[in-house]
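Participant: Build me a model from this:
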Amino acid sequence: MQNRTPRIPQQPAPNHAEFGARLTVELAAVVTGARRRALRDGDRQIDTAHLLHSLIESDPEVRASFEGGPQLAKVLGYLVQRSIGYGLRWQGSVEDTGAVPVVRDPGSAGRDTGVEGWSPSAVSAMAGAHERAELRGDERAGGLDLLAALATDHECRAVEVLVRAGVDAGQLAARIAGASGQEWQGTGG
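Facilitator: As a prediction, the model looks like this:
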């Protein structure tokens, strides 16, 4: 019997050995969880909703950035339903908001090709997380960096989930930036 589960590359990050060294241990676990979720959902690529789900499940700082338990529970409810509800329309499609150029390496812009196993929007979010970390003088991106990057791309699947759950993504990103004292606006639109 042939396995129908799509294969997602098992490297710690898209096509770049150094990328894993630029993540906190917690964010590396988020990436692993997102990859596992994508495989379980039968998706060909890790997308921003996979990253958001994994972030919420594993990072207490990310959970604390939401406006209370009911809001967080609603977001998790939408994420859990993704494989049986509105998320079905995402299967077989590539998440690409067009908000930023597609890059091969989440740490460098300017290349025009995609990353195998990652949606262009997820790659852009990881690049945004690194940008945010670098702006505060940190070599490693953390969970809040990624959440802020996700929340600034108003066309990505993660923001669609947030909006459906009643979360104002712009306010979420602003709260994270305000808590860290950063003026970073992200690369999304």
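Participant: alpha carbons only for contacts and neighbour counts from here, please
Facilitator: OK.
Participant: how near is the spatially closest residue to R44 that is not a sequence neighbour to A38?
Facilitator: Once flanking residues are discounted, R44 sits nearest to P6: 5.4 Å by CA to CA, 6 or more residues apart in numbering. According to CA to CA, to the nearest Å, P6 stands 9 Å off from A38.
Participant: tell me, what's touching the two both at once?
Facilitator: R44 (CA atoms under 8 Å, 6 or more residues apart in numbering).
Participant: quick one: which of these two has more around it?
Facilitator: Remark: of P6 and A38, A38 carries more neighbours, 25 against 15, as counted by other CA atoms under 10 Å.
Participant: Excluding chain neighbours, what is closest to the more buried one?
Facilitator: That would be I46: by CA to CA, 6+ apart, it lies 5.6 Å from A38.
Participant: residues contacting E61?
Facilitator: G143, L144.
Participant: for comparison, sequence B:
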Amino acid sequence: MPSRIPRQPEPEQAGRRTDNDARLGAELAAVISGARRRAVRDADRQVDSAHLLHSLLEYDAEVRDVFGDAPRVARLLGYLVQRSIGYGLRWQGSVEDSAALPVVTDTDGLSPLAAGALEHACARAARRGEPAAGVDLLAALVVDARARAVEVLARAGIDAGEVYSRIDSRPGSFAGDSGC
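Facilitator: Predicted coordinates for the structure are as follows:
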């Protein structure tokens, strides 16, 4: 009988291209590594946008600041934790895909939507002449209504459009930067 747990990439090869990507800041590389560990622990086939959102909240204080007060962040983390025991179980065995972000064919263990969001984040940061940061990835995650991260935000009572507006209103952000 085949295993019900999807085959994961070999640890030394998983994320090699993404984790060593010079376009990523050190903090964002740590976020992606954390999301990979969470996906393996949850027995998910790929890192999806909800894994990335969870990892962003854990590792990046600037991302937490975008969401505002501590109770709001705690509520959001609560929904993300429930993913592996509740509503997120229906995501297992399916691939997160997007219509809003460009298609990325070399996903390196990321869902197509998550890979597209990472590319979007890198392009957004490149326009500033900087490595991609957590808020760049957060901005890329919330622009696609099909993202699992957006579904989690909605369950926590947080509007993805409001999150994007908060990011765009930050100093150094490119207003209206919704696409690559």
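Participant: hmm, back to that, in three-state terms, label the residue nearest to R44 of structure 1 for me.
Facilitator: Assigned by DSSP: H, G, I helix; E, B strand; the rest coil, the conformation of P6 of structure 1 is coil.
Participant: separation between the equivalent of it over in structure 2 and G68 of structure 2?
Facilitator: When structure 2 is aligned by TM-score structural alignment, P6 of structure 1 is paired with R7. Using CA to CA, R7 of structure 2 is found at 38 Å from G68 of structure 2.
Participant: Likewise for R45 of structure 2?
Facilitator: 32 Å.
Participant: So for those two, which sits in the more crowded spot?
Facilitator: Shown here are R45 of structure 2 and G68; by other CA under 10 Å, R45 has more neighbours (21 against 12).
Participant: Tell me how far the more buried one lies from P6 of structure 2.
Facilitator: Counting by CA to CA - R45 of structure 2 and P6 of structure 2 are separated by 6 Å.
Participant: Just give the closest residue to the aligned partner of A177 of structure 1 in structure 2, not the sequence neighbours.
Facilitator: Taking TM-score structural alignment for the superposition, A177 of structure 1 sits opposite D168 in structure 2. Take D168 of structure 2 and drop its neighbours on the chain: the residue closest to it by CA to CA, 6+ apart is A175, 5.2 Å away.
Participant: quick one, helices of structure 2?
Facilitator: Ranges of helices in structure 2, per DSSP state H, are 16-19, 26-41, 49-59, 61-67, 70-82, 112-128, 134-142, 148-155, 160-168.
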